[in-house]
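1. Dropping the sequence and predicted coords here.
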Amino acid sequence: MLNLVLFGPPGAGKGTQSEKLIAKYNLVHISTGDIFRAHIKDQTELGQQVSQIIADGNLVPDSITIAMLEEEIKKNPLATGFIFDGFPRTVAQAEALDAFLDSIGTSISGVVALDVTESELTQRIAKRQEISGRADDAADKLKKRIEEYFNKTIHVLPYYEAQGKLTKVNGIGEIDAIFAELSAVVDSYSYQA
């Protein structure tokens, strides 16, 4: 099973590259952001809690995120692999993900971090906000999300680096060139298809 974690700050291109990786490797995409937005749209009880947390620019608590993630994985028993987008964001989440995957007989194959400068991120998200109007792309919330990534989330990378699973890829350039580099990294992982 091929299980990938795609890392990068807001606007790094995770969503764009995830779509291409999913198509090439037949993976199930698990985006905590998409899961949260679906709950918010459906106005579930969880969605209402998550909505307020996100509106304040904070991260959703680990317990909620992990439970939702496990539920999504269990919905796909025939999957040949998963790509985790936006998760894990803390070492505790990474440890919980490892423990859960181990309990179902699999593990993370590799972790790819898209490196993008803060100025590039700001430009990309400004464009994305014009096109999609996503509420979490508003300037004040965006600044907080980028700070959250660089102050907290980035500290998960050494956890995977210590396991020999981390590869950094330059996230600035042509989408297809970045994808070619990502594919070369993924192809280097030893996994059972």
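-> Looks like it came in fine.
2. drop to CA atoms for contacts and neighbour counts, all remaining ones
-> Will do.
3. Could I get the full set of helices for the protein?
-> 14-25, 32-41, 45-55, 62-74, 91-103, 118-132, 139-151, 157-162, 175-188 (DSSP state H).
4. Redo these as a markdown table? Include distance to residue 4.
-> Output for those, formatted as a markdown table (distance: least, C-alpha to C-alpha, whole Å):
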| stretch | distance to residue 4 |
| --- | --- |
| helix 14-25 | 10 |
| helix 32-41 | 14 |
| helix 45-55 | 25 |
| helix 62-74 | 13 |
| helix 91-103 | 12 |
| helix 118-132 | 23 |
| helix 139-151 | 19 |
| helix 157-162 | 12 |
| helix 175-188 | 8 |
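5. nearest to residue 112, of these?
-> Among the helices of the chain, the nearest to residue 112 by C-alpha to C-alpha is helix 175-188 (7.7 Å).
6. Pull the contacting residues for the residue nearest to residue 153 when sequence neighbours are not counted.
-> Leaving out its chain neighbours, the residue that sits closest to residue 153 by C-alpha to C-alpha, 6 or more residues apart in numbering is residue 89, at 4.7 Å. Listed by C-alpha atoms under 8 Å, 6 or more residues apart in numbering, the contact set of residue 89 reads 152-154, 156.
7. just the buried members of those residues?
-> Among the contacts of residue 89, the ones that count as buried by 16 or more other C-alpha atoms under 10 Å are 153-154, 156.
8. now, which of those sits nearest residue 26?
-> Using C-alpha to C-alpha, the buried ones among the contacts of residue 89 come closest to residue 26 at residue 156, 26.0 Å.
9. okay, now the one to match up with it:
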Amino acid sequence: MSARLVLLGPPGAGKGTQASRLAERLGVPAISTGDIFRANITGGTELGRKVQEYTAVGALVPDEVTNAMVRDRLAQPDAAEGFLLDGYPRNVAQVAELDAILAELGRDLDVAVEITADAEVVVERMLGRAEIEGRVDDTEPVIRHRLEVYALQTAPIADVYAERGLLVRVDGLGAVDEVTERLLSALEPHVA
């Protein structure tokens, strides 16, 4: 199956959970900038230390760092027939960069999927996750700041993809299996 898609949605909407499920069902790699960042933080790399400076205060990692990582990852053989990007693009400038990367590779994006979720539910989810996973940076003020950053910088991406006729919105609230089925149904007309 060929599927090249971007997964959008506010922090805590369930993108990570759904990305891995969708990637498995579609037979494409899930490419998460968050996972790449966390691996570098855990590994104590120079990039990890830079990333942690930003994420600890709820800020986004600079575009040039993120763009280079995505460019390299999409050029790998397992992404030739498809991919699911989770956490990229995060702003309109990154949409243009992704367009350039895909043009260089001779590929097109099939669809952008936005998982929607109520902000208060997202805050509760993320606070619960922080407690379970011991994420010290996921305090309520930081989570609310991330949601504000999302609304200002990332949400406008949905408008760009909507103008191109590539956007599909799916409610991210409910049981995990229900959300997965909603997503697969919404994607069906867009992937080969």
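-> Nice, thanks for sending it over. Just so we're clear, the structure is a prediction, and the values are computed from it rather than from any experiment.
10. Any idea what the TM-score is?
-> Remark: TM-score between the superposed chains equals 0.93 [TM-score structural alignment, normalised by the length of structure 2]; 190 aligned residues with a C-alpha RMSD of 1.3 Å.
11. Tell me which residue of structure 2 matches up with the residue nearest to residue 153 of structure 1.
-> Using TM-score structural alignment, the equivalent of residue 89 of structure 1 in structure 2 is residue 90.
12. Repeat that for residue 114 of structure 1.
-> Residue 114 of structure 1 maps onto residue 115 in structure 2, by TM-score structural alignment.
13. thinking its match is in contact with residue 17, fair?
-> No: in this structure, residue 115 of structure 2 is not within contact of residue 17 by C-alpha atoms under 8 Å, at 11.5 Å.
14. Have a look at these two and say which one is more surrounded.
-> Per other C-alpha atoms under 10 Å, whichever of residue 115 of structure 2 and residue 17 has more neighbours is residue 115, with 21 against 12.
15. if I look at the more buried one, how far off is residue 145 of structure 2?
-> The gap separating residue 115 of structure 2 from residue 145 of structure 2 is 19 Å, by C-alpha to C-alpha, to the nearest Å.
16. Share the number of residues neighbouring residue 65 of structure 2, please.
-> Residue 65 of structure 2: 12 neighbours (other C-alpha under 10 Å).
17. If you could redo that for residue 192 of structure 2, that was the one I meant.
-> Residues near residue 192 of structure 2, counting by other C-alpha under 10 Å: 11.
18. Against residue 99 of structure 2, how distant is it?
-> Residue 192 of structure 2 sits 20 Å away from residue 99 of structure 2, going by C-alpha to C-alpha.
19. Residue 106 of structure 2 too?
-> 10 Å.
20. same deal with residue 43 of structure 2?
-> For residue 43 of structure 2 relative to residue 99 of structure 2 (C-alpha to C-alpha), the value is 31 Å.
21. Mind checking which of those two has more residues around it?
-> A direct count of neighbours by other C-alpha under 10 Å for residue 43 of structure 2 and residue 99 places residue 99 higher, at 15 against 12.
22. Spit out the contact partners of the more buried one.
-> Contacts of residue 99 of structure 2 by C-alpha under 8 Å, 6+ apart are residue 108.
23. In contact with residue 182 of structure 2, which residues are there?
-> 170-171.
24. switch the cut-off to 10 Å
-> Counting by C-alpha atoms under 10 Å, 6 or more residues apart in numbering, residue 182 of structure 2 touches 169-172, 176.
25. and if you look at residue 112 of structure 1?
-> 4-8, 14, 157, 160, 165-169, 182, 185-186 are the contacts of residue 112 of structure 1 under C-alpha under 10 Å, 6+ apart.
26. ok, so of those residues, who is nearest residue 48 of structure 1?
-> So of the contacts of residue 112 of structure 1, ranked by how close each gets to residue 48 of structure 1 (C-alpha to C-alpha), first place is residue 14, at 25.5 Å.
27. The closest one touches residue 87, doesn't it?
-> No: judged on C-alpha atoms under 10 Å, residue 14 of structure 1 makes no contact with residue 87 at a distance of 11.4 Å.
28. so what sits against both of the two?
-> With C-alpha under 10 Å, 6+ apart, residue 14 of structure 1 and residue 87 have common neighbours 6-7, 31.
29. Out of those, who's the most crowded?
-> Highest count within those by other C-alpha under 10 Å belongs to residue 7, 29 neighbours.
30. okay, the shared contacts of residue 14 and residue 87 of structure 1 in JSON lines with distance to residue 139 of structure 1 next?
-> Compiled in JSON lines, these are given as follows (distance: C-alpha to C-alpha, whole Å):
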{"residue": "6", "distance to residue 139 of structure 1": "24"}
{"residue": "7", "distance to residue 139 of structure 1": "21"}
{"residue": "31", "distance to residue 139 of structure 1": "22"}
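31. Can you tell me which of these is nearest residue 118 of structure 1?
-> Nearest to residue 118 of structure 1 among those, counting by C-alpha to C-alpha, is residue 7 at 14.8 Å.
32. Restricted to strands, list the contacts of residue 182 of structure 2.
-> Residues of those located in strands (DSSP state E): 169-171.
33. Out of those, grab the one that's most surrounded.
-> residue 170 (20 neighbours).
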